[in-house]
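Q: coords below, sequence missing:
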């Protein structure tokens, strides 16, 4: 085996794998799942005590920015938080209406975040490890665009009804 192949198959140290997630202010994981599917945002949704989190599959800088722009533009008046860890350096941004509204210190942004999010951002556990122990909390954004549109309408009506 070549040296490069050995390095590629070796497990990464916690905190060194790239990670990106969008925290949603909308309390419905089904809404966020449908929103990601409709807009072709490649993500897996995790239900947490602080609301749903879209864990992005593609952590490339350009793909992450496009996902945050797309999701935040869809619900223009809601603030979404983008949390990224690249090579052990965590950053956080607030996105509003498809644009970065402000950068926030990652430590402060994660201070009140659910523990599972901190676990993911720091790389202490991978998404697959968490999904294996909490399969009922994971939603895949793999539905068709038509099904996603119908689900968004249904969830929007439900959320409006709950708000009165």
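A: Now that the structure is in, tell me what you want to look at. Being a predicted model, the structure only gives us computed values, none of them experimental. Numbering: from 1, shown residues only.
Q: rest of the way, CA atoms for contacts and neighbours
A: Noted.
Q: Tell me who's in contact with the residue most central in space within the chain.
A: For the chain, residue 54 is the residue whose C-alpha lies nearest the centre (Cα atoms, centre = their mean; 2.3 Å). Counting by Cα atoms under 8 Å, 6 or more residues apart in numbering, residue 54 makes contact with 21-24, 32-33, 43-46.
Q: in the lengthiest helix in the chain, what counts as buried?
A: The single longest helix within the chain, with elements called by DSSP state H, is helix 145-163. Going by neighbour count (16 or more other Cα atoms under 10 Å), the buried part of helix 145-163 is 145, 148-149, 151-152, 155.
Q: Then stretch 112-126?
A: Buried residues in stretch 112-126, counted by 16+ other Cα under 10 Å: 113, 116-123, 125.
Q: want to compare, so here's the second one:
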């Protein structure tokens, strides 16, 4: 079939570029918040459904809906104001990383460098080898009332 037969449309030999990007299968927001329940309370107030896992580098918010990663990273970084957060997403075997501050995407980061000093639990969560609900000390933002979330945050500000 010639180009004229297709009305002047050029069809590439490799159609993979025409495929829509698939949503991520896992999304994790890495923060410097030290306490998992404080981050879960903040996420609850921001209406972000996560399971928060404690780690030595800060609490890790594992999104219940991985496709909402950018919205969640924006919401969490808005709450934490000038403290940067990192969004890690696994999509079709590839991990991407981006930095967020004050609700805005700042820059993309090399995922390998971000993960080079990360605790093993983060890698296990990203690779899907460990469900967030099975990590010791996990706290969910789902079902946390606004009143309880405010009390949790107030108790950690003292």
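A: On my side now, so go ahead. Everything numeric here is computed off the predicted structure, so don't read it as measured data.
Q: Redo the buried residues of stretch 112-126 of structure 1 as CSV? Include secondary structure.
A: Rendered in CSV, the data for the buried residues of stretch 112-126 of structure 1 read as follows (DSSP: H, G, I helix; E, B strand; the rest coil):
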residue, secondary structure
113, coil
116, helix
117, helix
118, helix
119, helix
120, helix
121, helix
122, helix
123, coil
125, coil
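Q: What distance do you get for residue 113 of structure 1 to residue 41 of structure 1?
A: 23 Å (Cα to Cα, to the nearest Å).
Q: that older thread, would you list the buried residues of stretch 112-126 of structure 1 in a markdown table and tack on distance to residue 133 of structure 1?
A: A markdown table is the format used below for those (distance: Cα to Cα, whole Å):
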| residue | distance to residue 133 of structure 1 |
| --- | --- |
| 113 | 20 |
| 116 | 12 |
| 117 | 15 |
| 118 | 17 |
| 119 | 14 |
| 120 | 14 |
| 121 | 18 |
| 122 | 18 |
| 123 | 16 |
| 125 | 11 |
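Q: ok, so of these, who is nearest residue 66 of structure 1?
A: For these, the minimum distance to residue 66 of structure 1 (Cα to Cα) is 19.6 Å, reached by residue 121.
Q: on average, how far is the host helix or strand of residue 69 of structure 2 from the matching bit in structure 1?
A: Take DSSP states H and E as the rule and residue 69 of structure 2 turns out to sit in helix 69-79. Following the fit onto structure 1, the mean deviation recorded for helix 69-79 of structure 2 is 0.8 Å by mean Cα distance after the TM-score superposition for structure 1.
Q: That helix corresponds to what range in structure 1?
A: Under TM-score structural alignment, the alignment places helix 69-79 of structure 2 onto residues 64-74 of structure 1.
Q: Determine how far the matching stretch lies from the middle of the whole chain.
A: Computed by Cα atoms, centre = their mean, to the nearest Å, the chain-centroid distance of stretch 64-74 of structure 1 equals 11 Å.
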